[in-house]
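Undergrad: Quick one, structure for this:
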Amino acid sequence: MSSPYRATGGRRARRWAALLVRLRWWVIGFWAVVALASPFLPTLGESQGVGNLSGLLPKDTPAVTTELRSVDLFGFPLTGRTAVVQRDPHGLSVFDQARTVVNAVAVEKHQRPGLRRLRGALPLTNGLGAFPGSREEGTTALTYLLFDPTVSFSAQTRAARRYAAVSFGPRDSFVGVTGSVPARAAQGHIIHDSLPLVEALTLGAILLIVGAAFRSVVAPLLAAVTTGVAYLLTVHLSGELAQILGFATPSELEPVIVALLLGVVTDYVVFYLTALREQLESTADRLEAARSATARCTPIVAVAGLAVAAGTGALLVAQSLFFRALGPALVFTVLLGLLVAVTLVPAMLSVLGGWAFWPVRPRARRPAPRPETLRMRVLAALTHSRRAAGLTVAGCVAVLLVAALPLLRMDLGVSFVGSLPPDNGVRQAADAARAGFAPGILSPTTVLLEGKRLDRQRGRLRRLGQSLEQQPGVAGVLYPGSLPRRLERGVLTTRDGRAARLLVVLDHPALGATAINTVDHLDSRLPALLRDSGLSTATAGLAGDTATAAYIVDQTSGDLLRIALAALAANLLMLIIFLRAVVAAAYLLLGSLLSLGAALGLTTLVFGHLDPGAGLTFYVPFAGAVLLLAFGSDYNIFAVGNVWEVARTRPLSEAVALVMPGTITAILVAGLALAASFGLLAVVPLVPFRQLALVMLVGILLDVLVVRSLLLPAMLTVVGPASAWPSRLGGSPPADPAPGPAVGPETTSAAGR
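TA: You can find the predicted model right below:
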């Protein structure tokens, strides 16, 4: 059978293929033993800490430094990360509100047994104008529970529930425990509980997509075995690697690893299966078909996998500890999945042969023209002339640019309580607190002052508190003089008078983009406010979740250029090395950038309408950008690699017509599997996962349906042989060794159907 391919891989690729086929049973046995031994290693989840974002910040972060100083001076932070909420929309009685204060004083006097970890309690009611800026009056009471920062999230949440149990009865209108600490603990439980469902649904989607694409029962099982082995190894070896290298891994990591691993490995299984099917239609010899498919596919898969690893490795250049923790795990996941794919898949294919496609088994046959398909007609219409191809390029670019426009309004936030589902108890208690007070009542911002005899400057401290209340975005301030002296001493002022704290409650959810902008404004205005209040000799700093989030967002924005340049350089370098072409590499990368921008723009638009002012979770755009650029290079290498192989002996236009229809089909199948893997992250009922799921789903679909299917063939047609600069492509069709009927593009496709 005539084929457009000049060879089935280079000399090294053919040797590698021959070795794998010869040792096929040994390779399968090796991976079986390794997979069976992997459960004895620690899992990734066991290697993680509490998942606290503050643990992923440098110790010299201004907000962290101020909070630690506050702990040194007062013995505990005044951050309000854990709170107990009481609420009666019809009004709390005077006795209920008084009991709230009495319970807090009992903690101060150490009269609450079993609550040794609780360092203090700060009661707050919205009755009698006690808190300015409250939305209601007399309906809600809040008790901030103050802990030593070394107490874990789970321990703080348990202690808060014990406090509520011993302090309030069934008639005390107790709503629940809330705050950023209980929210983080709840997030961890939700992720842990959702992961099995994500894994099951993702595997089911992959089986369905691969089975439908190859009309086979065995092909999806082969994909399941390969991804299963890779998953076992990755989860356990990643945990071992994390312990050996000692890097912290955020709790958000494991679902992303699962999606990345299952999607990438499935892609490579699809590429090998399509190559084997094409070879089985050329020869009846099972082992020869496996050798040829492995020799031709392995170099492309290997370079594509390295491109994905290099792209995700761009996170390592970030200054943010969060991204530097995420980078090694993603790189390790891709490399391990690649290793399994390029060894286990060829070994299993050489054993199965045509049975991999059962009940439809490919058989060798004489080449014959095939009916022209819709895909071939569309491709021919787009590329029959440079004018038609140019219009296609212009149309695709215009659509992608319009979709990317909302990026101009993208804001970043850090989602804790707001990311929880509406029926979660922590979220419901937060909604109750916000309804009675203000949106930022949870996780207020602390202003720490240090100076001489501050306890004797209550008038000046009052003026500062009132000035802070006048700032845009501030709902209210607790300051020395706004509470009884007995509650203030040791909480708002130190006993020696050398330090004071003011609690600033914002008019927006404390970790949203709007609140972060407000804290940035307060930070810049604070020196002038101190001077106007007569406290110019005092030093001041901001602490709390919003101040920490502001630093994270600022650092993340600063990482944008570094990550972008590293990711672009890594992907461009891999394309240039593989294609030996600068021009093609440049416009291929540009296509990936366009689909990435469109995906981020559409995600910004959707979540901007769903939750105005919250912004995208800070890590979502950057993790999505790195992954989408890496996958774009993956598909670029597979698509253009096959075209390049044919174009070395045939004119480029003919190579596009021969190879692209089948190659696009393989990329569509692989892309759908990858999109399903990441899209199903939305099963985790947390906002950041749904944002990342939408970014990845839209980005991958735009990449395979618009960029690879339409823009890429059109660009190859418009630019022509100059795409290969500084190399050269194009020539005369090779003479067939024997006369025979013409070969249709569907028959000769590198990727099969």
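
Undergrad: CA only for contacts and neighbour counts going forward, please
TA: Noted.

Undergrad: Show me the strands in the chain, by range?
TA: Listed from the start of the chain, the chain has strands (DSSP state E) covering 83-87, 118-125, 140-147, 174-178, 412-413, 440-450, 474-478, 499-506, 539-543, 616-617.

Undergrad: before we go on, could you also do this sequence so I can check it against the first one:
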Amino acid sequence: MGRSFASRVSHPRLKWVVLVFWLLLAAVSAPLAGALTDEQQNDVAAWLPSDAESTRALQLQTELGSDPDLIPAVVVYERSTGLTAEDTAAVEADVAAFGQLEALDGAVVGPLPAEDGQALQLIVPLNVGADGWEQIAPVVDDIRAEASDGPDGLAAYVTGPAGSAADSAEAFEGIDGTLLFAALGVVILILLFTYRSPVLWVLPIFSAVIALFVSQAVITLLARHADLTVNAQSASILTVLVVGAGTDYALLLVARYREELRLHTDRHEAMTEAVHRAGPAVLASGGTVVLGMLCLVVADMNSTAGLGPVAAIGVAVTLCVLMTLLPALLVICGRWVFWPVRPTFGSAEPSATGLWARVGARIAPRPRTTWVVTGALLLAACAGTLLLQPSGLTQAESFRGTPQSIEGDAVAARHFPAAAGNPVYVVTTADSAEEVAAATGATEGIASTRPPQVVGERALVEASLTDRFDSEAAYATIERLRAALDDAGDGAALVGGNTALNLDVQDASQRDNVVVIPLIMLVVLVVLGLLLRALVAPVILIATVVLSYGAALGLSALVFDWTLGVTATDSSFPLFVFVFLVALGIDYNIFLMTRVREEAVDHGTRRAALIGLAATGGVITSAGLVLAATFAVLGTLPLTFLTQLGIAVALGVLLDTIVVRSVLVTALTLDVGPRMWWPSRLARRPDEEVGAARDDVPVRSRSGASARS
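TA: Just a heads-up that it's a prediction; the model follows:
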């Protein structure tokens, strides 16, 4: 980063201007940040692939009078010893009460008796508008309260799409505040341990919170005026990402500033040098994350494509805050903020003989053996991916614990042939309605069909499944039905409904995995090539990233099996884990290798590898702990996908920082030597062999650090 910019953010007078600017911007941003929840789009269309067959069918249903905002609630009553006349009367009273609901759209269907005489079922069609996902919970709560007020021994459950939507909404309720405070809590603890200062942690946390407010405000404005799609999932990930990445960047800058304070009497000069030296690595790291996140816009899934800009904006704003506000705060506070261990001019740099310097000394005599053994262990960990099943989660598997909608679904499955409230919809032309209805009814897995509803030139055929709507058997039925309609020449027929939607989500997610993952790898490869001015080093680093990713997935699958009792994952899980591990994990590659390249100019590549490890090992480990802890906070949520994502990213980051970056990459750099920088001039410089332990390895040399330390 240019010295002119570095000198401005730490200027004795301009530092106050920087502080006032961000404080004013934060004050303006706070109300907008609080309004982000109101801008979230959690309806079906905001998540689905826009060109999928089921999505197009959903859009056409409106023209046929089938409102896509209709959410059926399925109320199931059960008495295991058999229903009584009193039970039947209570259910009839509920039918009358539900008929008065303001959100009712149509007539209550039922009560429908089970063949075993132990259960009754009602279908209550509800419509609370386009924001049904947010508004359905209180309506379902009212239905549950009414249904539960029956004779003793009669159990009542509200399930179906409405029950599931209500339980999901309640799981996300207050999630932003919970995540923010939980993430800040674990980060504060780690910063207290890292800095061993009761004061210093305040500055990175304050900067990260400012970055979060400003980024949320920007996203709110874009959601209002530029059609940016934001949902509960992307808003939750934004909180974790900004706090985690912001603290990571702060750790790197503070570490370099503390190093420079030992080399300069004036703290403003020290900060200028720190921003000048660390700035390029921080900007390259953040820029890589931004570009990696933006690759998501090519995804078919609207929810995945929407996450890209949201996350990119969050990281870009965080970069701006951390590279301007944090330096200003640090020089305003002065050296006392490091109390009780203040870095004084001329004092020794502890990392020169610290833990990672000793680790480097152990690696140096046998680098090839080190990277071969480490690589083999990581490959062994990759074998765990054989347990992973990224074919989608069932409704029951989507929740940790058992909310009432899942209990009710299980009860309904015991007493009724298939779950109600999740029919298959086939949209076709009026001329072919009867043929389509006949072909649908003749398809294996279809229990029954209703007469076609014809409106103008289009018709709607509604059918019931014989299997659970979220089962593999139901998905196979949808595939058979689509094939049968194609074979019958009814190519204009579109198969929709929740089962078809889930199937199309799986297909779109698998396509996104194949397309987006290689694109992100290409972007990262190009950035590394430009930053390191080499071809060999980027290829090697990308290979270590992929190996780290595979090992993280493998270990995560084992953890899921042991702790959650489920090895199935959402179809988008591999892509999300890759995005966060690679886009964020590449930070540690950049932190380490830019320092190694800087030192290689004066010391040669092999010695520079040890210097770089000694200088950055501590801060990379601390940054990894922070990022792992913030993502692990997702594991506290009651939703399986976010829990799995938090566990996988936390494991992957720890693996990346402690093993891959610090051991594997260092060993490879020592083994490959100057050829790492091919085809740059640095690759042609003679390089000394690195021997065993060296207690005199300097931490800095280009400004004379070792001489003055």
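
Undergrad: The longest helix that structure 2 contains maps to which residues in structure 1?
TA: Counting by DSSP state H, the longest helix found in structure 2 is helix 498-532. Counting by TM-score structural alignment, helix 498-532 of structure 2 lines up with residues 545-579 of structure 1.

Undergrad: how far apart are that stretch and its match in structure 2?
TA: Superposed on structure 2, stretch 545-579 of structure 1 shows a mean distance to its aligned partners of 1.2 Å (mean CA distance after the TM-score superposition for structure 1).

Undergrad: Could I get the buried residue list for that stretch?
TA: Within stretch 545-579 of structure 1, the residues that count as buried by 16 or more other CA atoms under 10 Å are 545-556, 559, 562-564, 566-568, 570-576, 578-579.

Undergrad: one step back: the strands of structure 1 into a markdown table, with extra columns for mean neighbour count and distance to residue 399 of structure 1?
TA: Shown next, in a markdown table, are those (neighbours: other CA atoms under 10 Å; distance: least, CA to CA, whole Å):
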| stretch | mean neighbour count | distance to residue 399 of structure 1 |
| --- | --- | --- |
| strand 83-87 | 27 | 48 |
| strand 118-125 | 22 | 53 |
| strand 140-147 | 26 | 50 |
| strand 174-178 | 24 | 44 |
| strand 412-413 | 26 | 25 |
| strand 440-450 | 26 | 39 |
| strand 474-478 | 24 | 41 |
| strand 499-506 | 27 | 40 |
| strand 539-543 | 21 | 44 |
| strand 616-617 | 25 | 23 |
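
Undergrad: Tell me, how many residues neighbour the residue nearest to residue 496 of structure 2 when sequence neighbours are not counted?
TA: Residue nearest to residue 496 of structure 2 in three dimensions, not counting chain neighbours: residue 54, with 4.2 Å by CA to CA, 6 or more residues apart in numbering. Residue 54 of structure 2 has 27 neighbouring residues, counting by other CA atoms under 10 Å.

Undergrad: Distance of the residue lying farthest from the centre of structure 2 relative to residue 112 of structure 2?
TA: Relative to the mean C-alpha coordinate of structure 2, counting by CA atoms, centre = their mean, the farthest residue is residue 85 (51.4 Å). Relative to residue 112 of structure 2, residue 85 of structure 2 is positioned 15 Å away (CA to CA, to the nearest Å).

Undergrad: OK, contacts around the corresponding residue of structure 2 for residue 61 of structure 1?
TA: Correspondence of residue 61 of structure 1 to structure 2, assessed by TM-score structural alignment: residue 52. With contact taken as CA atoms under 8 Å, 6 or more residues apart in numbering, residue 52 of structure 2 is in contact with residue 504.

Undergrad: Check the gap between residue 52 of structure 2 and residue 493 of structure 2 for me.
TA: 13 Å.

Undergrad: ditto for residue 419 of structure 2
TA: Separation of residue 419 of structure 2 from residue 493 of structure 2 (CA to CA): 24 Å.

Undergrad: Residue 388 of structure 2 too?
TA: 35 Å.

Undergrad: And residue 190 of structure 2, by the same measure?
TA: In terms of CA to CA, residue 190 of structure 2 sits 57 Å off from residue 493 of structure 2.

Undergrad: Could you do residue 643 of structure 2 as well?
TA: 38 Å.

Undergrad: With residue 636 of structure 2 instead?
TA: For residue 636 of structure 2, the distance to residue 493 of structure 2 - CA to CA - is 43 Å.

Undergrad: Could you find the counterpart of residue 93 of structure 1 in structure 2?
TA: So residue 93 of structure 1 corresponds to residue 84, using TM-score structural alignment.

Undergrad: how many neighbours does that match have?
TA: 14.

Undergrad: Ok, residue 284 of structure 1 next?
TA: Neighbours of residue 284 of structure 1 using other CA under 10 Å come to 16.

Undergrad: contacting residues around the aligned partner of it in structure 2?
TA: Under the alignment by TM-score structural alignment, residue 284 of structure 1 pairs with residue 265 in structure 2. For residue 265 of structure 2, the contact set (CA under 8 Å, 6+ apart) comprises residue 345.
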